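**Student:** sequence and computational prediction follow.
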Amino acid sequence: MGTDNNHARRNHQRPHFNLEVFQRFIHKAASGSMPLFTAAVLAVIWANVSPYWYREFWNTPLYFGIGGWNIEKTALNWINDGFMALFFFTVGMEIKREFLVGELASLKMALLPVTAALGGMLVPMLIYSLFNHGEPTFKGWGIPMATDIAFSLAVLSVFGKGIPVGLRIFLSALAIADDLGAVLVIALFYSSGISIMHLAAAVGLVACLYIANRLWVRNILVYIVLGIGIWLAVMGSGMHATIAGAITAMFVPARGRYDTDMFTEDAKKMLHRFECAETDCKESMMLDQEHLEAVLDIEMACRKVETPIQRMEYNLHSWVAYLILPVFALANTGLVIGEIDFTAAFTQPVTIGIILGLVAGKPAGIFLFSFLSEKILKTPLPKDVGWKHMAGVSMLGGIGFTMSLFISGLAFTRPEFASYAKVGIICGSLISAIAGFIVLKLVSKKPKAHGDG
């Protein structure tokens, strides 16, 4: 995060939390759950109506090349290595924003959700490892560690004002800290055959990102080009290519060309140019050259005060929510029900480990570590949030759909293990969503109708 983090610390003893911005973030994250869910359902239907064409379609080889240099991957691999790099890029920007001005911006603010996320990763991992120790499926220990922010926030959004805002803030911070943990797990434990030459190239390009940030380069194209170069280098290094997205995001500038005071001063001068006598103002701005130029100047000033990370996150969020994640779900969720012996599936260590990891391990880890944090580290619970609320939201932490599917794809190459993992992820996530909903329904307050005393 480089100089951006230092700047935030110098100018904000405790960053101001913008509730309106957070509510927009919640709305976007929750609304993205519907296309994701729809795509997952369609994937299961497609895979069962025509299993052969489903597999053949996603295993179609696609080529990309320039001159004598080319890359060949299946459609599925392009989605998981390429599309998902953009997903990890947006996750990285969300993590950076939270560390600069959000719920993770200071030790006091971050301690509770980070501690809860740590518990929500360790306990499921231990449960899964207990059932899969010594088994060929042991490598899947990372599958039940993740929380799907879109689905979990979508469940919370059902309750409207019946749930404290602080609970939504806690869950979003928890999920983002959880995503950071998932990125580190993928980078450290789901990589193989490291190529020093490619890794050195990636490090060199990351150094160029850092220098660009230090030199106040605010042209987004520079970061896009360097990010693509890092993606190619990381892919060749043996680390998973999606990590390039998270790394690049850490160096996208979080400061604009203008500071706020300069923008405010200039904007006042520009707005002053709109003052005119009642009979002098034209019906159309196109008829008044002075007004037209003032609007263009205001637009340029807005671009200069807007931070590159803010602009890129805003522009990419809809693409990720409505295209990238649904396509990922469509390509990865296809489960051919007729090919699975469910009696055998629910006795497999991988399925049991994932279901228990999500349904029992996640809530136990989140709740226990939150309780210990409050009692030992004296971190207060969010405003108006009680331990019953925390129990419900801890259960929602067991909705691990997107990241769990992604990690299962990295962990297993054998089709039967991949299928058992999908059964565990889908069942565990559904049970967690239903259990969390029931608990929160019991403790939620019904908003007063208009006119109630």
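**Tutor:** Everything's here; your move.

**Student:** all contacts plus neighbour counts: C-alpha atoms, from now on.
**Tutor:** Noted.

**Student:** who touches the residue nearest to the spatial centre of the chain in this structure?
**Tutor:** By Cα atoms, centre = their mean, the chain has its centre lying nearest to Val91, at 3.8 Å. By Cα atoms under 8 Å, 6 or more residues apart in numbering, the residues touching Val91 are Ile176, Asp179, Ala246.

**Student:** leaving out chain neighbours, which residue sits closest to Asn132?
**Tutor:** Phe138 (5.0 Å; Cα to Cα, 6 or more residues apart in numbering).

**Student:** just to revisit the earlier point, now secondary structure and neighbour count too, for the contacts of Val91, in CSV please.
**Tutor:** Output for these, formatted as CSV (DSSP: H, G, I helix; E, B strand; the rest coil; neighbours: other Cα atoms under 10 Å):
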residue, secondary structure, neighbour count
Ile176, helix, 27
Asp179, helix, 24
Ala246, helix, 26
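
**Student:** got these as a markdown table, with distance to Gly102 columns?
**Tutor:** Listed next are those as a markdown table, based on distance: Cα to Cα, whole Å:
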| residue | distance to Gly102 |
| --- | --- |
| Ile176 | 11 |
| Asp179 | 15 |
| Ala246 | 18 |
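
**Student:** next, the one to line up against it:
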Amino acid sequence: MLRAFFKTEAGGTSVLLVATVLAMVWANSPWADTYEAFWHLPMGLSFGDAQFSLDLRHWVNDGLMTVFFFLIGLEVSYEVRLGQLRDRRLIAVPAVAAFGGMLVPAGVYLALNFGGPGAGGWGVPIATDTAFVLGVLAVVGARCPDPLRAFLLTLAIVDDVLAIMIIAIFYTASLQVTALVVAAVLLAAIVLLRWLKIWRAPAYIALGFGLWVATLESGIHPTLVGIALGILVFVYAPSDQKLLLAGEAVQEFTTEPSARAAREATRRVQRAVSVNERLQLRLHPWSSYVIVPVFALANAGVRLDEESLRAAMTSPVTLGVVLGLLIGKFAGISLGTWLPLRFGWGILPGNLVWGQLLGGAAVSGIGFTVALFIVDLAFEDPAIHSQAKIGILAGSLLSAALGWVIFRLAWDRGGVCAPPEAEPDEELPDVLSVPVGPDDHVRGPASAKVTIVEYGDFECPYCGRLHPILEEILRKNPDVRLIFRHFPIRTLHPRATSAAIVSEAAADQGRFWEMHAILYDNQRFLTDADLEHYAAELDVSPWEDVAGHTSRIALDEASGKESGVRGTPTLFLNGRRYKGGLDLQSISRAVEELRGSP
């Protein structure tokens, strides 16, 4: 789910950027007057004497963007029930970082604007634009991308929820009680349908549209409706029964193909997956490639003539937004990440070092979608409106540049995970210090011509990428054997040691390599509960001899350090350190050379 989300958001960044540039060009062209004129065209519905009308910009901001926030609600619901937010230890750090990334920028902005006409815009620099952030990460090429992106996505989810709460609480001008009561009744009707397990799409669409209109009329921003409805959508893991029925239907279709069998197979396969996930799959492309770019086209157009730029350079609103995004976000997220780690409130999702975290904190200062959204709610003065938008553009560009510089300077081993302090000054030995013995985990014949010793870490993503490559080499070369030795990097991978302990428990039952495969196939899910589940699958008692297994792991670590191992994965071929590429072609070539040597 996360991987598909990243791909869609990163791809949509290009479309969003094009829409932003187009809006800027349009607003500064000889036809600039048509920009505002077009987005102020009225459009509405009428039922007899009753009329409901908004201009085009409000249809985009209040209507289409509700779908965007509906998707945020879906994502929150999924992550809390099935995704990364299940693990409270993983939530703590990005959640506190999100709080810091909102409080500090707001404080920086108010320090420059408190008591002035722009004071109400303190909410502008608080939000992070996920799509642009993921796009920048794709450009700078973070060396351990999956955990960093997972961390930033969790941060962005918390950030979005807090931003919506701020919009609802602080940017609601007045309330219409009657409309608010109607909205509450319609929301209760939707909850009732859900409780009764009535899944009729037309009913939900009609009630949802009525709820949106009532909320808009009540004075509360309708984006709150979007996230509320998204959270209410059912999400569940596929049950064994539904998977069995889907498999039977597919088998029936492959045995006797027919239109009826195809329809039944399609229906059962769809029902095996939750409505939440199906809606995300269908709506994410529309949100990333249509809705958000249209929003940018409608709101990013700001005049950049000499007069407006001169006013912006001395405007406390512009400076507040720029410094809030550039300095406030960076400082707030960095501090909010350090505090929970310092006091042990939570853990990081994987192999992250401070250079990557600081780079992520910097690019999180790219505030666009929600920032423009709040500008429209916070300011009525066109001049201040323009100055705030210029601040958003300048602050976002500077944040992207700062993040790029930090990523360039960040420590990088280019395909090997190791803590920064692990890099020694002395020349590393090339020979395996402890030969392969009876206590090693060996896969392959004792008479093998080539012996590969891998020092690995079950949470290291590079080890995970190497795993199928080594499997392929063993499959193609029966005269090659593999030895796995533990080298958990605790400063980067908080769950690596627990995973290694469970693998040793499996080894006591003669099932090390089965557990080895399970752990590498499920690297993102290595909590204690996950490990206990894997152990139960193999009928293994995971924590029966923790002290003994820890001692066994320590022996591997000691042999690795004596052999000059400083990061994972590190390979030794026939007792000599392998220094080539960690890809199938390079390792296969080295194996062939050793096979042909006398």
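**Tutor:** Okay, I see it. As the structure is a prediction and not an experimental result, all values here were calculated from the model.

**Student:** re the thing from before, wait, which of the contacts of Val91 of structure 1 is closest to Phe99 of structure 1?
**Tutor:** Using Cα to Cα, Ile176 comes nearest to Phe99 of structure 1 of the contacts of Val91 of structure 1, at 10.1 Å.

**Student:** the closest one corresponds to which position in structure 2?
**Tutor:** Per TM-score structural alignment, the equivalent position to Ile176 of structure 1 in structure 2 is Ile157.

**Student:** state the distance from that match to Thr570 of structure 2.
**Tutor:** Look at Ile157 of structure 2 and Thr570 of structure 2: by Cα to Cα, to the nearest Å, they are 36 Å apart.

**Student:** then Tyr78 of structure 2?
**Tutor:** Applying Cα to Cα to Tyr78 of structure 2 and Thr570 of structure 2 gives a distance of 37 Å.

**Student:** corresponding residue for the residue nearest to the centre of structure 1 in structure 2?
**Tutor:** Match for Val91 of structure 1 (TM-score structural alignment): Ile72.

**Student:** can you check Phe346 of structure 1 too?
**Tutor:** Checking TM-score structural alignment: Phe346 of structure 1 goes with Met313.

**Student:** quick one, what contacts its match?
**Tutor:** Met313 of structure 2 neighbours (Cα under 8 Å, 6+ apart): Leu319.

**Student:** swap in 10 Å and give it another go.
**Tutor:** Residues near Met313 of structure 2 by Cα atoms under 10 Å, 6 or more residues apart in numbering: Leu319, Gln387, Ile390, Gly391.

**Student:** as a markdown table, these with secondary structure would be great.
**Tutor:** Below are the contacts of Met313 of structure 2 laid out as a markdown table (DSSP: H, G, I helix; E, B strand; the rest coil):
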| residue | secondary structure |
| --- | --- |
| Leu319 | helix |
| Gln387 | helix |
| Ile390 | helix |
| Gly391 | helix |
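
**Student:** hmm, which of those are common to structure 1?
**Tutor:** Compared against structure 1 with both residues aligned by TM-score structural alignment, their matches' Cα atoms under 10 Å, the contacts of Met313 of structure 2 retain Leu319, Gln387, Ile390, Gly391.

**Student:** Arg89 of structure 2: which of those residues is nearest?
**Tutor:** Gly391 (35.7 Å).

**Student:** ok, the closest one touching Val322?
**Tutor:** Yes - taking contacts as Cα atoms under 10 Å, Gly391 of structure 2 lies within contact range of Val322: 5.1 Å.

**Student:** more neighbours: which of the two?
**Tutor:** Shown here are Gly391 of structure 2 and Val322; by other Cα atoms under 10 Å, Val322 has more neighbours (30 against 26).

**Student:** which non-adjacent residue is nearest Val44 of structure 1?
**Tutor:** Nearest non-adjacent residue to Val44 of structure 1 (Cα to Cα, 6+ apart): Gly334, at 4.5 Å.

**Student:** what sits against that neighbour?
**Tutor:** Per Cα under 10 Å, 6+ apart, neighbours of Gly334 of structure 1: 39-48, 51, 54-55, 419, 422.

**Student:** please apply the same query to Ile324 of structure 1.
**Tutor:** 36, 79-80, 82-87, 316-318, 330.

**Student:** ok, now with 7 Å
**Tutor:** By Cα atoms under 7 Å, 6 or more residues apart in numbering, Ile324 of structure 1 lies in contact with Phe83.

**Student:** residue in structure 2 paired with it?
**Tutor:** Match for Ile324 of structure 1 (TM-score structural alignment): Ile291.

**Student:** with Ala254 of structure 1 instead?
**Tutor:** So Ala254 of structure 1 corresponds to Val235, using TM-score structural alignment.

**Student:** helix, strand or coil for its match?
**Tutor:** Val235 of structure 2 - assigned by three-state DSSP - is coil.

**Student:** I'd like to know how far it sits from Arg200 of structure 2.
**Tutor:** 17 Å.

**Student:** which one of the two has more residues nearby?
**Tutor:** Under the neighbour definition other Cα under 10 Å, Val235 of structure 2 and Arg200 were set side by side, and Val235 has more, 20 against 9.

**Student:** do I have it right that that one meets Val275?
**Tutor:** Yes - applying Cα atoms under 7 Å as the test, Val235 of structure 2 and Val275 come out as touching, 6.5 Å apart.

**Student:** run through the helices of the stretch 301-450 of structure 2 in chain order.
**Tutor:** 306-313, 316-323, 329-342, 354-363, 369-378, 382-409 (DSSP state H, counting those that start in this stretch).
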